[in-house]
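>>> would you be able to build a 3D model of this:
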Amino acid sequence: MTDRRRLRLGAVLVGTGGPGSHGAWKDPEIPGDASVDVRWYVEQARAAERARFDHVFIVDSQFITPDSPPHYLNRLEPLTLLSALAVATERIGLIGTLSTSYDEPFSVARRFASLDLISGGRAGWNVVTSGDEGTAGLFGRDQHLDYGQRYGRALEHVRLVQRLWDSYEDDAFPRDRERGVFLDPTRLHAVDHVGEHFRVHGPLNIQRSPQGQPVIFQAGDSDQGRDLGGAIGEGIFTHQGSIEAGRAFRDDLRARAVAHGRDPETVLVVPGISVVVGDTDEDARAIEAEIGRQDADFDRSLAQLGRPFGWYDFSQHDLDAPFPELGPLGDRSFKTNADAIKRLAREQGLTLRQVVETISAPKRSPFVGSAETVARIFTEWLDGGAVDGFNIHIRTPSQFARFADEVVPILQETGVFRREYEATTLRGNLGLPIPENRHAVARRAALAA
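Okay, the predicted model is just below:
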């Protein structure tokens, strides 16, 4: 590798098709049961590992309606799936989504610590606050938390999980048969936490992994979301449409990290993108256009428009009347997205039909073209300070194979991307430091004093 900054690459595995790709399941390359077929996931993860990707990423949400994307309707639970991938791969990172709004800190800490040990230090947690209002009913709650509560709970949740991961110091288990000493009790530390959202008393019953703690990932474009990312995120998922927007977002996240007393170099921005590789730029754009036609479905798009608003039924309104006044609808759901839709309709004076058509219209990705074009654009975004890497949405195995076989070698030749893994852990491959156990740090400080 050269001394230039290295590109990080992740593969987002969405089986039969997530939001915006409802037609993916119709492609003959995609098995109809891909989202629940562990063999399919193993094949994709191994392909990403052969290409020396940093990680695979499993998105998740729990509430569904009949109008949810095919992948959402029938998919495997992330950590169960990732545990299977851990024993089928050797080096690639394994990132899964769990909600701070509906999962308890002890359970999250134990499950991710288990995945981290099973994988030899390759686990990452994508922290989400759950935007679907209907999720509350699945967990016996009368009402979804409001926006501010969700983010306040998220910060306390992550901080508490990180404390639980430090329950054992690295040398807590001598396992000395001659002396009959399995545990050094002075290296075991119980958590005693009483906070606004959680009460936890007692230690976690699993040791730290070779990477110390799983890597924390986070996504959120609102002010609260960005501030949470600046406070706890080591990898930041986002969607930005240009180098300028990407640079502004990355600069903002790094500034927020500094404000939280963190090293900005430990915050990696890796937006999710769609890539299409063709023989020529024109060929790639034709493939992209065909994908757009596969996903075109006005009625489904109308139904999907309701998701940011708590799955509000827009079909009850006249399509050619002005976009309806919704008041605070969406404030307890995907508020940032809902507010953006309201603002779009208001500022441009759009009808409901026009809003649906505008939002669902195929978007031209910047990352479409020949292998040479795609490699050049990746490098421009990296050198322009817009990103630290990309999460590539895998639609079909053949398109991913073209990226791996044609684009990756160009990135390797120019020194932008690795030829071999640098480490056995996710942290090591991402260039992130191992967080030292807080109790070991405190003991050393006390001895020095």
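
>>> switch to C-alpha atoms for all contacts and neighbour counts from now on
Fine.

>>> and residue 391, that's in a helix?
No. When the secondary structure is assigned by DSSP: H, G, I helix; E, B strand; the rest coil, residue 391 falls in strand instead of a helix.

>>> quick one more, to check against the first:
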Amino acid sequence: MTQAKRKIRFGTFGSGFPNGAGGWRAPDARADGAVHFESYKRVAQTAERGLFDFAFIADSAYITKDSIPYFLSRFEPTTILSALSVVTSNIGLVGTYTTSFSEPFTTARILASLDKLSGGRAGWNAVTSALEGLGRNHSHERLHPHATRYRIANEYIDIVKGLWDSWEDDAFVRNKETGQYADFDKMHTLDHKGEFFSVQGPLNVERSEQGRPIVFQAGGSEEGIDLAARTADGVYSRHSDPVRATKYANELRGKAVAYGRKPHDVLIFPTITPIIADSKEEADFKYQQLIEGVSIEEALKVLSRFFSFFNFAQFPLDEPLPELGDIGKDSFKSTAELYLKMAKEENLTLRQLALRVATPRGDYVGTATEVADKVQQLFETGVIDGYIIGGGLEDFVNQVIPILQNRGIYRYEYESTTLRGNLGLEYPVNRYTALRSQKTLLSA
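Model prediction:
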């Protein structure tokens, strides 16, 4: 029996306009796309036409005058994803929710509701939050230290998963003749008392067709990789070059195995921003236009966000960055470290670094065939499972997807109606059902 050929998977940003510094000014974008439902609908339906696995909503609950337009006025994830669930049928719907400044019961209930509403298509981008002002928006003086945030996150995600098992799959009988609505022997309280949280349960939402929402994580620090290896179904990675991608995958999968999981229980999705044209020269020109459409002031704002809005404008633009000390250590730690390392290794000036961060180029610039070649090349090394398409969605769906289909590495139709099924992940048997089965086997 021959083994089915491994298929590549895709996700995209489900935003109303490109989320770069100047995304709202793009010729084909509505200036108010961040709060315009039809813009989100177009993105989600385009991605679904391209048979993408999911669209996810990036989010932040803290802004300043230096925030990029993408964050200044926009829908919170639950509202827009609930609306999109009605106008789509297969694509997964992933929302960003923090573990640092919210209650696990509330997050569990929100996501379980979206999961049931959408027929098993919900996902959770679990973030620890990395902007200092978030604390002040949630009755805290400051952000928790980096290590503390990840201790909280580990406990938080365990609680949420526990609450998602409050009801076994067949607990809701709903028998009108007998009058039995639920089998309460299959309802379970969590009774959690831990370092940061005390949660009784049970959750008042039943399980969906996929059992529970998919958990994504994006941490690239040591603590972040450890959290993903233990708790996540998928990770968003910043590494799309073969060397860094391989190193990251080896570390993540090694830790997953150490936690008793299989290496590919955690799917890896680097983000790329493909720029597609009829020739390589034309694609390079399109990228140059993209750079020229972003002012250095806007680029510095993008860069500063990863360092808790540190004022980079105080430094000379055309000189290398000075030593920054601990700046960024409690913010987007792994991303900040990556950018500083990039600047040092490539001897980039502040101007070059800011523009690189604001308008990432990567190697995915060229004709549709050239982009497909790059996508296939990294995928077939086995170090990644798919990509997040960060821009150029329409061109990618129309031009690259057919090439990947013809090469036999991409689907022609959805395999499932659930996000879990399309990602090829195993169904999570309810812990109490599993325990009952084990007891039955032992007593047999």
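
>>> what's the TM-score once they're superposed?
The TM-score (TM-score structural alignment, normalised by the length of structure 2) is 0.93; 439 aligned residues with a Cα RMSD of 2.1 Å.

>>> dump the residue contacts of the nearest residue to residue 181 of structure 1 once chain neighbours are set aside.
If the residues on either side of it in the chain are set aside, residue 181 of structure 1 comes closest to residue 175, at 5.8 Å by Cα to Cα, 6 or more residues apart in numbering. For residue 175 of structure 1, the contact set (Cα atoms under 8 Å, 6 or more residues apart in numbering) comprises 181-183.

>>> which of these show up in structure 2 as well?
For both residues aligned by TM-score structural alignment, their matches' Cα atoms under 8 Å, a contact is called conserved when the aligned residues also meet in structure 2; among those this holds for 181-183.

>>> out of these, who's nearest residue 147 of structure 1?
Of all these, the one with the least separation from residue 147 of structure 1 (Cα to Cα) is residue 183, at 43.3 Å.

>>> what number of residues lie near residue 344 of structure 2?
The number of residues packed around residue 344 of structure 2, counting by other Cα atoms under 10 Å, is 14.

>>> distance from the helix or strand containing it to the middle of the chain?
Assigning secondary structure by DSSP states H and E places residue 344 of structure 2 in helix 333-345. For helix 333-345 of structure 2, the distance between its averaged C-alpha position and the chain's averaged C-alpha position is 21 Å (Cα atoms, centre = their mean, to the nearest Å).

>>> what about that helix, how far off from structure 1?
Mean deviation of helix 333-345 of structure 2 from its aligned counterpart in structure 1 after superposition (mean Cα distance after the TM-score superposition for structure 1): 5.0 Å.

>>> closest one to residue 154 of structure 1 out of the contacts of residue 175 of structure 1, please.
For the contacts of residue 175 of structure 1, the residue nearest residue 154 of structure 1 by Cα to Cα is residue 183; the value is 32.7 Å.

>>> find the nearest non-adjacent residue to the closest one, please.
Using Cα to Cα, 6+ apart, the nearest residue to residue 183 of structure 1 is residue 173, at 4.6 Å.

>>> before we move on, back to that, buried sites along the helix holding residue 344 of structure 2?
Neighbour-count burial for helix 333-345 of structure 2 flags 333-340, 343 (criterion: 16 or more other Cα atoms under 10 Å).

>>> same check, this time on stretch 317-324 of structure 1
Quick answer for stretch 317-324 of structure 1 (16+ other Cα under 10 Å): 319, 322-324.

>>> what's the match for residue 304 of structure 2 in structure 1?
Using TM-score structural alignment, the equivalent of residue 304 of structure 2 in structure 1 is residue 306.

>>> what number of residues lie near the corresponding residue of structure 2 for residue 443 of structure 1?
Under the alignment (TM-score structural alignment), residue 443 of structure 1 pairs with residue 436 of structure 2. As a burial measure, residue 436 of structure 2 scores 12 neighbours (other Cα under 10 Å).

>>> buried residues, the helix or strand containing residue 436 of structure 2. List them.
Secondary structure assignment for residue 436 of structure 2, by DSSP H and E: helix 431-443. Judged by neighbour count using 16+ other Cα under 10 Å, the buried positions of helix 431-443 of structure 2 are 431-433.

>>> ditto for stretch 120-139 of structure 2
Neighbour counts using 16+ other Cα under 10 Å place 120-135 of stretch 120-139 of structure 2 among the buried residues.

>>> measure that stretch end to end?
End-to-end span of stretch 120-139 of structure 2 (Cα to Cα, to the nearest Å): 34 Å.

>>> cool, and stretch 206-224 of structure 1?
Using Cα to Cα, the end-to-end distance of stretch 206-224 of structure 1 comes to 32 Å.

>>> in structure 2, what stretch matches it?
Mapped onto structure 2 with TM-score structural alignment as the criterion, stretch 206-224 of structure 1 occupies residues 205-223.
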